[in-house]
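S.K.: Let me see the structure of the following:
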Amino acid sequence: MKKSKRTTPKAKPPVAAIGPPTVQAAITGIGEISSAAEKTEAAGNRQGAIELYRRWLSENNSPSAWVIWFNLGVMLRNSGDAPGAVAAYENAIKINPLCIHARINIGTTLETLNRADEALAHWRTALQQLDLATAPPADLLCAVLNNLGRRLEIAQRYTEAEEMLVRSLRVNPKQDAVLYHRIYLRQKQCAWPIYDPLPGISEEDQRNATSAVAMLSITDDPAIQLRTAQVQGPSKVPSNIRRLPPLAPYHHRRLRVGYLSSNFGMHAVSILTAELYELHDRSRVEVWGFCWSPEDNTEMRARIIRAMDHFVRIKDMSDEQAARAIREAEIDVLVDLQGLTAGCRPAIIAMRPAPVQVTYLGFPGPTGLPEIDYVLCDRYIVPEGSARYFPEKPLYLPECYQINDRKRECSSPKSRTEYGLPDDAFVYCAFNNNIKFTPEIFAAWMRILQRTPGSVLWLLADNEKAKENLGLCADQHNVRRDRLIFAPRVSVADYLGRYAAADLFLDLFPFNGGTTVADALWMGLPVVTLSGRSFASRMAGSLLLSFQLPELVTETLADYEDTAVALAHDRDRVAKLRQLILARRAISPVFDSPKLTRQIEDVFFEAIGKALPISREDNAPMPNVQAGVAISPQGNAFVANAPFRLLVEGWRGIAHSYALVNQYQLFAWANQPDIKIFHRDAPFLLPRWSEPGQKSGLPSHYDQKLRALTPWHGEAHDGVFRIHSPFNLQPDSAHRVATFMVTEMGLNPDDVNRLRPLIRPYQDSGGLVVTPSRWAKARLTDIGIAQEGIFVVPHGISSDIFFPLPVNQRQAIRSSLGFNEGDVIFLNVGAGFWNKGLDVLVRAFAHVRHSAPNAKLILKDQTSIYGVSSQRMVIDALHETKLPSAGDILKDIRVIGSDLSLDQLRELFNLADYYTSPYRAEGFNLPVIEALACGTPAIVTGGGATDDFCHAENSIRIPSKLHSNVTLAGHGLATYLEPEEGALIDILRACIQDSPFDRQQRLYFSDLVATQFPWSGISATLAHLLTRRGLL
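M.R.: Modelled structure (predicted):
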């Protein structure tokens, strides 16, 4: 389960942090050492930065030295020196006992040293200090409370843990991870209702924060489970994750099957699968294990390692390193045994290390992870009519899906008296984790006890609070508490021995038992189950039907109760069922593990035969679609008998980004045989765009294909995609609709007032909102669009238009434009609007050019498209610098014409040394990714839209400061970033002196961008969203 994360400040505390006024006033003269140390670390010399801090501390006895001790602690922790970090934080606290940041950090560091009690003590002290403050900072208060809640839960002090989390949520209700953690805690304690009212937090908010695992116990509605997984699965994958580079196809004599898990040890998954690894036919299969669980020194762990041909420990590897290890092993089929359960690492899967990726056993539901191709199941678990609730394609086993271990050890059974059971009672049992209990199933159990006098219910005791709450529930149903008998946790062998003392196993609903039901059947104990609509609610039914016991599989709660009661009144029937189960155990598919292993191998061979090799094409469609389902290269997209008829409403024929994006997508869709395109031209926003002379800039073969599109004249269609402004959120319940919406800073007041009444009806009718970045998504949620209905689908690249030119051709272009060999050219082709930050760029460039005459800047005029003169903006910005050489500098700022073809734009991107965009706000920033595709590195504002695709391998980020909900003239409330002009000046100077990107790096990231963001993959994803949406 995903709990509230450790909260550790990553930077020095602000001057205004809680502390004595005299200390605050004394913080002077340390800025230089902090700046010097930070720059030294940024240059890759962290040890040198540490020594700078230590030297300063040895020579200064300032009352403000606590700041430097704190900074040193952060640096030591980041370098892996936890004891040194603790000592540094302790020194900070000695000087300033009210330094909350240090107390938070020392606690999280002490945890890594297994000194949890000391960590708790520091956080409790911090909480006491914050409680005494007049206005404690909300972020610090929440950080302390969340760490306390997390640590107290680990210590099984659940009531205290929940109190801390509730306090944190009262301070800031907008903490999904904390809400998520609190819901999990309530399930663990059987504290019903799970969704308990909290100020400012609705039941809907709590449902939205419920984990995909927890949702399996709350409802059997597969559509709800899918929606939860679609939100949470992708959210567990970092937005900047990239597929591994293309690799030549590989083939082996034996199929290489890799099992991926953190549960290779004493865990339910290993208890089920241990014999599977042993039984694989080594003449046809080579078995690999990739594990990130700690060594638990159990015999089960040792057995699994012995059973694997290769066992690779990836615990200390990053996700990318782990994915590369799997790729280097040339795994054919990668089996994820983890799903969305605790400790999962879906980013490994997202990098596509294997051509076929399968989910099995660990998570009984849809994962929402687009890179998982198949779910291993049987036709009872996932009937063909329910396959639409799985982005993963069902890979059907012919009989039963669950593998089991026949080598399990069982202790000799004890007498009922030794177990604390009445000798003559009818003993129902339910040895499942209490967290899976629900008030509905527990109420059914109480009604069963009421109808069977003298019976008892034997339960597992997970924790004292759960026992207490279950006792209270029994009181409410007028069932004596002594009829609930709690068994402590014991070894697996002793646990199996218990089943001999029970009469009937009562299964859970909606999250059936899997391992526990198989355990009961192995021991000959009859099981009554209730089957529902979801995977998790049909697991026990699959096992029982494989034993040919349909009479024990019920479909309503009333039948479940009646069956359990009838068996209690017919002990002869129960005894015969025991004999029957034991007799069939040897022949049932449930325990015919050799046969099931062959069947699993067969379907793996079938899947690899259908898969595409790991090649450039397979590497292509890698859009990061949040809250939705991305397309898989194995063809999981919707396939209909007839083409999907898509009406596109948008702009064409101008150089506006909406029109360009629309035309790129139309061109890609026109090449998809399963899509029939109609196009309706939307009215232009500005009259000048309709004037003669406007150009799209597209190559001629694009224009020819686009002109051949069928104009829409009222023909029937299946879906609508809208991409124009003003945004159209008119509901259309008759069609599947997606509207492209993007905003840089937030919508202006007129648009907000116009759209707000339409948002709810549009989303209720099934309408989707598509936006190209996480930044834009955040701005759209600010105006009330439900985030689960917003899908982040990035823009793409046409690699036939934007690509690196040969070195000699690049040099020829530069020379033809009058540039010298040693010139360093910075380029920006954006408009001169305030949010684009060109004024920042011009001023920073002027300061650099003042001392570096080889610095050159190219800008693009936007008069024809926007009526904005870039030349005027340049003059104004230069005037602001007050540099005496401004006139001379102006000669090295070239403003080129606005009517450029895309071929000419490609030449511009290639001739530049750096594409430079110190923007304040962007919805995506298409020119940046186009420049990267041409092999030109970018200098961009950090923290904004470009974070989704700009990283250290292809760009330099400008530090920035976030401004939220700021009132701007003519705009209303806006959110933007202010890039640090001084930092940009330093970056430009450093780039002039020595480029951090060589030719090979540029070619590498160019190829990477082209393969990760092709318009073919982006458009396929959009079509997939529209078509799949109709199946939900």
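S.K.: For the rest of this, base every contact and every neighbour count on C-alpha atoms.
M.R.: Noted.
S.K.: Not counting its neighbours along the chain, what's nearest Thr40?
M.R.: Distance criterion Cα to Cα, 6 or more residues apart in numbering; nearest residue to Thr40, sequence neighbours excluded, is Ala49 at 5.4 Å.
S.K.: What is the three-state secondary structure of the one you found?
M.R.: Counting by DSSP: H, G, I helix; E, B strand; the rest coil, the backbone at Ala49 sits in helix.
S.K.: Give the burial count for Ser815, as a bare number.
M.R.: 13 (other Cα atoms under 10 Å).
S.K.: Now name the helix or strand holding it.
M.R.: helix 807-816 (DSSP states H and E).
S.K.: I'd like to know which elements that helix is packed against.
M.R.: With contacts taken as 3 or more Cα pairs under 8 Å, 6 or more residues apart in numbering; DSSP states H and E, helix 807-816 sits against helix 902-911.
S.K.: Can you give me the buried ones in the helix it packs on?
M.R.: 902, 905-911 (16 or more other Cα atoms under 10 Å).
S.K.: Rebuild the residues you listed as CSV, extending it with distance to Ile581.
M.R.: As requested, these are exported to CSV (distance: Cα to Cα, whole Å):
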residue, distance to Ile581
Leu902, 72
Leu905, 74
Arg906, 72
Glu907, 75
Leu908, 76
Phe909, 73
Asn910, 73
Leu911, 77
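S.K.: Which two among these are spaced furthest apart?
M.R.: Maximum pairwise distance in the buried residues of helix 902-911, criterion Cα to Cα, is 14.2 Å, between Leu902 and Leu911.
S.K.: if I pick Leu1008, what's in contact with it?
M.R.: Counting by Cα atoms under 8 Å, 6 or more residues apart in numbering, Leu1008 touches Pro245.
S.K.: Alongside the first, I'd like the structure of this one:
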Amino acid sequence: MCEWSDLAADDIDLAAILAGGQGHQLSPFHLLSVPGISARDQRACSELWTRERRAAALVERGTLAFTFPPSERRKIRLGYLSNDFQEHATAHLLIEVLEAHDRGAFEVHAYSFGADDGLPMRRRLMAACDRFVDITEMADGAAAQLIFDDEVDILIDLKGFTARARTGIALLRPAPVVVNYLGYPGTMGAGVCDYVITDPFLTPPASAESYAESFAYMPHTYHPHGRGTPVGVPPSRAEAGLPEAGFVFCCFNQPYKIAPEMFDIWCRLLSAVPDSVLWLLDDAYAAGNLRSEAIRRGIDARRLVFSPNVSQAEHLRRLQLADLVLDTSPFNAHTTASDALWAGVPLVTCPGDTFPSRVAGSILRAIGLADLVTESPEAYMELARALACDEPRLAAIRMRLARNRMTAPLFDVAAYTADLEGLYSAMSARHRARLPPAAIGARG
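M.R.: Below is the predicted model of the structure:
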């Protein structure tokens, strides 16, 4: 809600909760956006959050008695588990990967516990899978039994600790290998998943102790995004609610990702770049608070332009009107970053040392724009100001982005899927060889 008056006290309370071992009262997802929380803190919170459920799951696993003798199948059977097999950001990221899976080597099952919204994406997702099962009405134990009976080799949890997750299914271990992928940018703690899909920039080998899962390294970025979605013709600035002239800074991240320290920088940029505006996602609670915060920093609140959530197609159309995307920290842009780059708009980011604070940097590196990954908040501010004030420099970056969109790894879904399948094959091979999970893939 961007209500920051008590934020300092709240952060001290969070630290006390973790230090006192009371993290079972604190959602790990919340900690992803809190400044000053380390990856090690996030792991501690995840393990406290699941402590009682892990104990209960251990008892139920004894009753279910799942065993996994070596499979004689030539194909590896993948089971993707999610609430988001519908019109959702995760579906837009993953759909082309599901469609690109090598059906000569893999079978693709989907286990959905989200509503059928009746929209085209749901139908497309169903068509992309060899088997699509709605487990919404099943209890965790029944869903786990179904996945086990389907002889899934690798269960891929796409939700983690995000809204409406069902971690209880993964905790019951209905497949010999369980993977944390895409939906949750962090560790789920001990006893849940064997691997996390990542890349060397996101989680360098030296950070391994902060993650319960073994690292499964993609060579470029963990983040998928295909080339199949048309960008469309942009609307006029007036149609998008923007002034006819002036530089457009943009951030369409959810408001909970906006930290006051980053908003300070954004307001300094507005002050430094005359006639510029800051284009944000509208939110019934946050918009008024952000206007008030801008006024406190000496900025005319009318220079904040709020736009509503729209369909993916309309979002990509309007994004083209932005001049520069400003990333949030410590919870970066994820889908909003790759969407902006696909629409041809550069992004400036400042990574931290946690998974969610490094995602935009990973994405930028995978499209050949590592020079937009800064090393400090001051460098972030200076780079954004320089690009806003130096039209030829920004134009050169936009030209480089336009060239790289069709050649760099970020949007090459065929190569991405082949790399992902290589990780799945290595996981399966380790299991068949009765070897424990261990770091696999390109390690930088």
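S.K.: Where does the helix holding Ser815 of the first structure end up in the second structure?
M.R.: The counterpart of helix 807-816 of the first structure in the second structure, using TM-score structural alignment, is absent.
S.K.: Which elements pack onto the host helix or strand of Ala57 of the second structure?
M.R.: Using DSSP H and E, Ala57 of the second structure falls within helix 51-64. Judged by 3+ Cα pairs under 8 Å, 6+ apart, helix 51-64 of the second structure is in contact with helix 167-171.
S.K.: what's the helix or strand for Asp275 of the second structure?
M.R.: Counting by DSSP H and E, Asp275 of the second structure is part of no helix or strand.
S.K.: Looking at the first structure, name the residue matched to it.
M.R.: Aligned against the first structure by TM-score structural alignment, Asp275 of the second structure finds its counterpart in Gly454.
S.K.: count of residues packed around that match?
M.R.: By the criterion of other Cα under 10 Å, Gly454 of the first structure has 13 neighbours.
S.K.: if you skip the residues just before and after it, what's nearest to it?
M.R.: Looking at Gly454 of the first structure with Cα to Cα, 6+ apart, the closest residue is Ala425, at 5.6 Å.
S.K.: need the contact list for the one you found.
M.R.: Neighbours of Ala425 of the first structure in contact, by Cα under 8 Å, 6+ apart: 454-456.
S.K.: From Met188 of the second structure, how far off is the equivalent of it over in the second structure?
M.R.: Using TM-score structural alignment, the partner of Ala425 of the first structure in the second structure is Gly246. Distance of Gly246 of the second structure to Met188 of the second structure, computed by Cα to Cα, to the nearest Å: 44 Å.
S.K.: And what about Phe215 of the second structure, helix, strand or coil?
M.R.: Quick answer, by three-state DSSP: Phe215 of the second structure is strand.
S.K.: Equivalent analysis for Ala388 of the second structure, please.
M.R.: Strictly by three-state DSSP, Ala388 of the second structure counts as helix.
S.K.: what's the helix or strand for Phe264 of the first structure?
M.R.: Per DSSP H and E, there is no helix or strand for Phe264 of the first structure.
S.K.: Next one: the counterpart of it in the second structure from Ile135 of the second structure, what distance?
M.R.: With TM-score structural alignment as the criterion, the equivalent of Phe264 of the first structure in the second structure is Phe85. Using Cα to Cα, Phe85 of the second structure is found at 12 Å from Ile135 of the second structure.
S.K.: Same check on Arg53 of the second structure?
M.R.: Taken as Cα to Cα, the span from Arg53 of the second structure to Ile135 of the second structure is 20 Å.
S.K.: ok, those two, which is more surrounded?
M.R.: Neighbour totals were compared for Arg53 of the second structure and Ile135, and Ile135 leads with 20 against 15 (other Cα under 10 Å).
S.K.: follow-up on the earlier one: hmm, who's touching the next helix or strand after the helix holding Ala57 of the second structure?
M.R.: Downstream of helix 51-64 of the second structure, the next assigned helix or strand under DSSP H and E is strand 76-82. Where contact means Cα under 8 Å, 6+ apart, the residues beyond strand 76-82 of the second structure that reach it are 105-114, 147, 151-159, 165, 425, 428.
S.K.: quick one: which of these sit in strands?
M.R.: Those of these mapping onto strands are 106-112, 154-157, per DSSP state E.
S.K.: in the second structure, which residue is closest to the centre?
M.R.: With distances taken as Cα atoms, centre = their mean, His334 lies nearest the centre of the second structure, 4.7 Å away.
S.K.: Number of residues surrounding whichever residue in the first structure pairs up with Met262 of the second structure?
M.R.: Met262 of the second structure maps onto Ile441 of the first structure when the alignment is built from TM-score structural alignment. As a burial measure, Ile441 of the first structure scores 19 neighbours (other Cα under 10 Å).
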